[in-house]
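Participant: only geometry, no sequence info:
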């Protein structure tokens, strides 16, 4: 009755269809391993023991019945009654145990071969049981609340060694993520995001407020001083260039000496103007520049035409290939900087991450309010997962069981629990014999009374 083949699939009966094999997308079936076959040999040994005990009580019943029929009175009746009840108990338990895995004696008795024929229903019932008793919102919240996850995680994370470990793992994960990412794709995303952001945000009012603040604080004076000083130095170094430029622009009919005199005069006046502007903080030209910058700052904030011109200039500037190349190359620089910091255990990034983890762990371990918040977030997240995806989680059980081959499932389950089930047969034999002996004894005692 019991097959001992160790092949992964049962052989097809003669003339019958081939055994069902799961398709490529079906859940993986049970694989019958050598370890399962070893357990199955233990099951066969226990079956032999239980069957031997049945044969023994049958032999005892035959001998006791023969002795009673031979005229021996007294003990043969008691022994025969005990043996008879023992056989009944053994046969009943053999039927019950066998009916779990196959049809006893191959007879089509209803409600037998339960595991092969009811496999899918058992899988569905198991999925429902898990869903109702393990994946319910109340159970998950109660269990997580009893664990005090926030306090435990905080105490663990507050240890410097543990913070070092988490920091190292985070650094490894960060390096792995940056390695997997394609630079071209990230550069395209960064470029598009920066460009879209630049085009969407109007910069003129912000520039106007900034310029107004700079002018009111006099922060631009140093820049003006630098420009005047550089202009003065340039004029002194390139005096001939200035005078040649003036002479080159003079009419052709003027005498050369006149052009030279005009050029020298223009150069001297220009040099004097720049020198005075450099040396005199209250120079009228500086005041005019301040008024111009103030007016321009106001126009940037309130003049529609000025703001529109600034936005057009911004769009043209952002659209230039040189600017796009700078935006795209920013990712390469940032990536290299992050990788270098993640690999260096003494980098500022690693040290700050470690310190932040220790502070977070210390707060979690000591701050009851933060613990309650963390536990609440975890409970809400777990409750959302089990309430939203409970069907998908339990379907993993039902679909997996449905994909198992019925015969393979029965054989594997029998290999794992069959040895214990054979003890039921042995116990049934012993208990049946004792019950039969008790009943026979009570019957005679009451009949004699």
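Facilitator: Thanks, I have the structure now. A quick note: this is a predicted structure, and the numbers were derived from the prediction, not measured.

Participant: only C-alpha atoms for contact and neighbour calcs from this point on.
Facilitator: OK.

Participant: same for the helix or strand hosting residue 277, what does it pack against?
Facilitator: Per DSSP states H and E: residue 277 is located in helix 256-279. Judged by 3 or more C-alpha pairs under 8 Å, 6 or more residues apart in numbering; DSSP states H and E, helix 256-279 is in contact with helix 221-237, helix 239-248.

Participant: here comes the other one, which I'd like you to weigh against the first:
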């Protein structure tokens, strides 16, 4: 048994032959490099093997002494001890066979279904690849793990640090300068001209604008704009009440008394302020409904009313046909690029200061704003799920092909060094459990009169 457990890589001198894995590496087989930690693990495995084997020899000695005592008429206790020791030997031998069969053929005999790791290495690699693909590279698992990590919160905490915001700003400035340097003015002008003028002139924009507006109204996206207008109108009325009343009284007839004009102005102001306040605070205010109907009707007119569509097309043609628009496209790019490059190079430029402030603000919002953090986490989860589901086969084939390229014998020794110590506890437990089982069976048999 000790001969079978020896490793072929122990104590190789500089002049000695290379390990078997190194010889096979020329044929495409990869051998592992032994480390001091591997040697320490192997010593631990050998110690546990010695303990497990010692227990087997101990129960064998107990069995022999118990049988001798039983034959010598020592009494009934000898039978109990012999039965326990006999079952302990059986358990120890069975578990020794099971553990040994994982890594090599027990006693060198060609017993079927032994030396499982060396002979089934490629199959185990394929199974491992399938296991990883099904249990680690599934969309639900990836999404759950990313959600548990909380990338949005961690990224926000990282970006909220001024030093990190400076670093991101520097990298963005470098990338921006590089991108603007390689772009030629003529290319940019041609692209802009094609995108803005030619395509816009060749395609009617009114139906598209109508569909977009219709979708915005259907989703309620315009309500934030209405909310903002109402809030700003209310605040303006509160701050400029005198201006409103002066405007009302200034338009009154000259023959009306001034105190009447003042009362009328105050009444108009109060009603106007009440109307705006109600519209601001009541989502179902009739005026809001009127705005919704107006926008819906306008969206429909943009798509189906020929008069409205023709007016939009005429307006578009007038804007695009003006020479100032073409001259602006042709002349503005060089100035814009020079301005952007200069701002990107200047650490104190408004562009970089605003970019840095935006990054810090983004980081702070990602930490404090759960809604934004949820959106970012959702985007990252969707991206990761797309990658793992799209390239799952490529990832798992990497595992399968890597395992297939390992040297079988060296792989077996490597795995045994990592888990062999724990496996020896199976032999120890088998000895103890077998002895207890044998003692129980023998006791029950004696109690039932079986012997």
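Facilitator: Looks like it arrived, so ask away. Please read all numbers here as calculations on a predicted model, not as lab measurements.

Participant: which ones are touching residue 430 of structure 1?
Facilitator: Shown in contact with residue 430 of structure 1 (C-alpha atoms under 8 Å, 6 or more residues apart in numbering): residue 86.

Participant: what's the span of stretch 211-225 of structure 2 from first residue to last?
Facilitator: The straight-line separation of the ends of stretch 211-225 of structure 2 (C-alpha to C-alpha, to the nearest Å) is 18 Å.

Participant: typed the wrong thing, it's stretch 144-153 of structure 2
Facilitator: The straight-line separation of the ends of stretch 144-153 of structure 2 (C-alpha to C-alpha) is 15 Å.

Participant: and what of stretch 18-26 of structure 2?
Facilitator: 12 Å.

Participant: ok so, going back, and the helix holding residue 277 of structure 1, which stretch of structure 2?
Facilitator: Taking TM-score structural alignment as the measure, structure 2 aligns no residues with helix 256-279 of structure 1.

Participant: ok now that helix, how far from the chain's centre?
Facilitator: Averaging C-alpha positions (C-alpha atoms, centre = their mean, to the nearest Å) puts helix 256-279 of structure 1 75 Å from its chain's average.

Participant: give me the mean distance between the one helix or strand residue 62 of structure 1 maps to and structure 2.
Facilitator: Using DSSP H and E, residue 62 of structure 1 falls within helix 34-69. Following superposition, helix 34-69 of structure 1 is found to deviate from structure 2 by 1.2 Å on average (mean C-alpha distance after the TM-score superposition for structure 1).

Participant: got the buried residues for that helix?
Facilitator: By neighbour count with 16 or more other C-alpha atoms under 10 Å, helix 34-69 of structure 1 contains the buried residues 36-37, 39-40, 42-44, 46-47, 49-51, 53-54, 57-58, 60-61, 64-65, 67-68.

Participant: which residue numbers in structure 2 does the helix or strand that it is followed by align to?
Facilitator: Beyond helix 34-69 of structure 1 on the C-terminal side, the first helix or strand identified by DSSP H and E is helix 75-101. Here helix 75-101 of structure 1 aligns to structure 2 at residues 77-103, judged by TM-score structural alignment.

Participant: average distance between that stretch and structure 1?
Facilitator: After superposition onto structure 1, the average distance of stretch 77-103 of structure 2 to its aligned residues comes to 0.9 Å, using mean C-alpha distance after the TM-score superposition for structure 1.

Participant: which helices and strands does the helix holding residue 62 of structure 1 pack with?
Facilitator: Using 3+ C-alpha pairs under 8 Å, 6+ apart: helix 34-69 of structure 1 touches helix 75-101, helix 406-448.

Participant: of the ones you listed, flag the one that's most buried.
Facilitator: Mean neighbour counts were compared across the helices and strands packed on helix 34-69 of structure 1 using mean count of other C-alpha atoms under 10 Å; the top stretch is helix 75-101, at a mean of 22.

Participant: centre of the chain to that one, how far?
Facilitator: The answer for helix 75-101 of structure 1 is 57 Å, by C-alpha atoms, centre = their mean.

Participant: cool, stretch 390-399 of structure 1 as well?
Facilitator: With C-alpha atoms, centre = their mean, you get 19 Å for stretch 390-399 of structure 1.

Participant: which other residues reach it?
Facilitator: Stretch 390-399 of structure 1 has contacts (C-alpha under 8 Å, 6+ apart) with 27, 120, 123-124, 126-128, 130-131, 135.

Participant: so where is that stretch in structure 2?
Facilitator: Going by TM-score structural alignment: stretch 390-399 of structure 1 matches residues 392-401.

Participant: no more questions from me, cheers.
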